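Undergrad: quick one: sequence and predicted model below, then my questions.
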Amino acid sequence: MRPLTLASWNVNSVRLRAPQIARFADMARPDVICLQEIKCLEDQFPHKIFADMGYPHAAVTGQKGMHGVAVVSRLPIEALDPHPLCPKDEARQQRVKIEGVEILNLYIPAGGDEPDPDTNPRFRHKLDFLGVLETYLAGRKDEPGARVLTGDLNIAPLEHDVWSHKQLLKVISHTPVETEALERLRKAGGWTDAARALIPEPEKLFTWWSYRNRDWRKSNRGRRLDHIWVNGDLEAAALSGGRAGFKVWEDCRDWPQPSDHAPVTLELR
């Protein structure tokens, strides 16, 4: 496997933010960009814009006006059959292979506002998705091959992945039922959370800041919702670059009409 730099970014509309993605790509120079919440069908995806950026290869799993994931690459993409993970059959997952590395690109449901699965169907949907994903990952744990799991998982799992652990324990994305489910599926699949392996707690690490914060930098009420995990076959490659190998490109959050997520990158050396 040649060295690869992977990026993941919930862009909240790929057509609206194509210029920002181009600006980011010019700065970060990733080989592969995994996108979430593209909000378009495959025939609406701006293929030419990405080809002009230097990403002529694209795999798109879209949905009209909602959800959707895509992978764009400087290198050829082999599309792989996805396992049906989403209980509602929404466009929230895809599986591809690039340079021998299998990439599972995910957009897990946010879950709404009320952390009660009995009264909030959106939260129930999120927990059901996590359950299906855990079973799937556990079943593939011992398969040979280099694998990456990435995307907007919509969960900030650790105490220092949120601006206030105590204040967010009853807020969706950091409730114990979610963080425990995410840790179960991480262990079930034998995954290493690259960000925290390279930048351990208690250092704060965020990738998302709400649009509701007028001055997001001053308040810095962030959460780490965007993740890149690697399996055992890639752990050495992911960690060999030290803490500089993983980066949150938070300056993108300052750009005009930004996504509420910042892109993250991981170098595989």
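TA: On my side now, so go ahead.
Undergrad: from here on, just use CA atoms for contacts and neighbour counts.
TA: OK.
Undergrad: which secondary structure element is home to A59?
TA: Assigning secondary structure by DSSP states H and E places A59 in strand 57-61.
Undergrad: one more structure, for comparison:
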Amino acid sequence: MKIATWNINSVRLRAPLAARFLREHQPDVLCLQETKCPNELFPAKEFAKLGYEHQSVHGQKGYNGVAILSKLPFAAQGTDDFCREGHCRQIRVTFENGLELHDFYVPAGGDVPDAKLNPKFDHKLDFLKRMADFFGKRKDSAKTPVVLVGDLNVAPLEHDVWSHKQLLNVVSHTPIETELLKTCAAAFDWIDVTRQFVPENEKIYSWWSYRAADWEASDRGRRLDHIWASQALKGAIKSQKIVKKMRGWEKASDHVPVMAEFDI
């Protein structure tokens, strides 16, 4: 079972890129974030024609929004209350094979890494705390196959960013955020799938800023997009891939897809 996650940064604008990705990589499931689209305007028919007939969509006008597109049917679907602002930032489905999948879009947090001065940063910290609390109440990581994916908007490790020292005071890599994300991971004993295959001392990214004149030459990226697996899937993780080439596609998102394959 191949699962992909991608912050598409407007699903209507980049539906053709999504279609190209689906044709080239053929994931069983694609989880999207920042769809920026109310449910009634989601391009559902375009994806259904490509074989992704099973869709769970949770969107809103202008901002945020998440969606799960699948070749495989759902046994259940819904959302959970993580966001104090009422944004559409999380969705979950359970497949007929028993796998539970969560798709997250964690708030970016604005530019000022001070919760007292910046309500957006305070919101981000609150969201991460709620994630940790939600999964910390569960005790079934070793028994239940669960996958959490999405744009978590935090690069937690030293080599998840192009310069650890220069980004310590930049939102997405500040100590308070990285520690909170590690708390989230520890709460359910999550496995960081990418780092199962890429050593922690090796740099790897999934996001490159639009501000860079030449993103590829400067390669100043951050690993903001993640796939986590419960301990029940420890022996089932077969591969991972970050599709870096897509950052160079015309009208690209600033994020690229991250994929993982599981033997379920």
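TA: In hand now; what should we look at? Please read these numbers as outputs of a predicted model, since none were measured by experiment.
Undergrad: and for the strand holding A59 of structure 1, what span of structure 2 is it aligned with?
TA: For strand 57-61 of structure 1, the aligned range in structure 2 is residues 54-58, judged by TM-score structural alignment.
Undergrad: sorry, back to before: mean shift of the strand holding A59 of structure 1 relative to structure 2?
TA: After superposition onto structure 2, strand 57-61 of structure 1 sits on average 0.4 Å from its aligned residues (mean C-alpha distance after the TM-score superposition for structure 1).
Undergrad: buried residues in that strand?
TA: H57, A58, A59, V60, T61 (16 or more other C-alpha atoms under 10 Å).
Undergrad: residues in contact with that strand: which ones?
TA: 41-42, 45, 47, 51, 68-77, 79, 91-94, 96 (C-alpha atoms under 8 Å, 6 or more residues apart in numbering).
Undergrad: filter these down to the buried ones, ChimeraX style.
TA: Under the burial definition 16+ other C-alpha under 10 Å, those of those that qualify are selected in ChimeraX by:
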select :41,42,45,47,68,69,70,71,72,73,74,77,79,91,92,93,94,96
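Undergrad: strands of structure 1, start to end?
TA: When secondary structure is read from DSSP state E, structure 1 shows strands at 4-10, 32-36, 57-61, 69-73, 78-80, 93-98, 101-107, 146-152, 192-193, 208-209, 222-223, 226-230, 246-248, 264-268.
Undergrad: turn the ones you listed into CSV, including distance to D161 of structure 1.
TA: Formatted as CSV, the entries for those read as follows, by distance: least, C-alpha to C-alpha, whole Å:
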stretch, distance to D161 of structure 1
strand 4-10, 17
strand 32-36, 20
strand 57-61, 29
strand 69-73, 24
strand 78-80, 32
strand 93-98, 24
strand 101-107, 18
strand 146-152, 14
strand 192-193, 12
strand 208-209, 10
strand 222-223, 6
strand 226-230, 10
strand 246-248, 13
strand 264-268, 14
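Undergrad: for these, which one sits closest to L127 of structure 1?
TA: For the strands of structure 1, proximity to L127 of structure 1 was assessed by C-alpha to C-alpha; strand 101-107 is nearest, at 13.3 Å.
Undergrad: Provide the aligned range in structure 2 for that closest one.
TA: The counterpart of strand 101-107 of structure 1 in structure 2, using TM-score structural alignment, spans residues 99-105.
Undergrad: neighbouring contacts of that stretch?
TA: When contacts are defined by C-alpha under 8 Å, 6+ apart, stretch 99-105 of structure 2 is touched by residues 31-34, 64-68, 89-94, 144-153.
Undergrad: give me that answer again for 7 Å
TA: With C-alpha atoms under 7 Å, 6 or more residues apart in numbering as the contact definition, stretch 99-105 of structure 2 has outside contacts at 31, 33, 89-94, 145-152.
Undergrad: excluding its backbone neighbours, what's nearest the most centrally placed residue in structure 2?
TA: By C-alpha atoms, centre = their mean, the mean C-alpha position of structure 2 lies nearest to G150, the distance being 1.1 Å. Of all residues not flanking G150 of structure 2 in the chain, F104 sits nearest, at 4.7 Å (C-alpha to C-alpha, 6 or more residues apart in numbering).
Undergrad: separation between the one you found and I191 of structure 2?
TA: Spatial separation of F104 of structure 2 from I191 of structure 2 under the definition C-alpha to C-alpha, to the nearest Å is 16 Å.
Undergrad: before we move on, what about K251 of structure 2?
TA: With C-alpha to C-alpha as the criterion, K251 of structure 2 and I191 of structure 2 are 33 Å apart.
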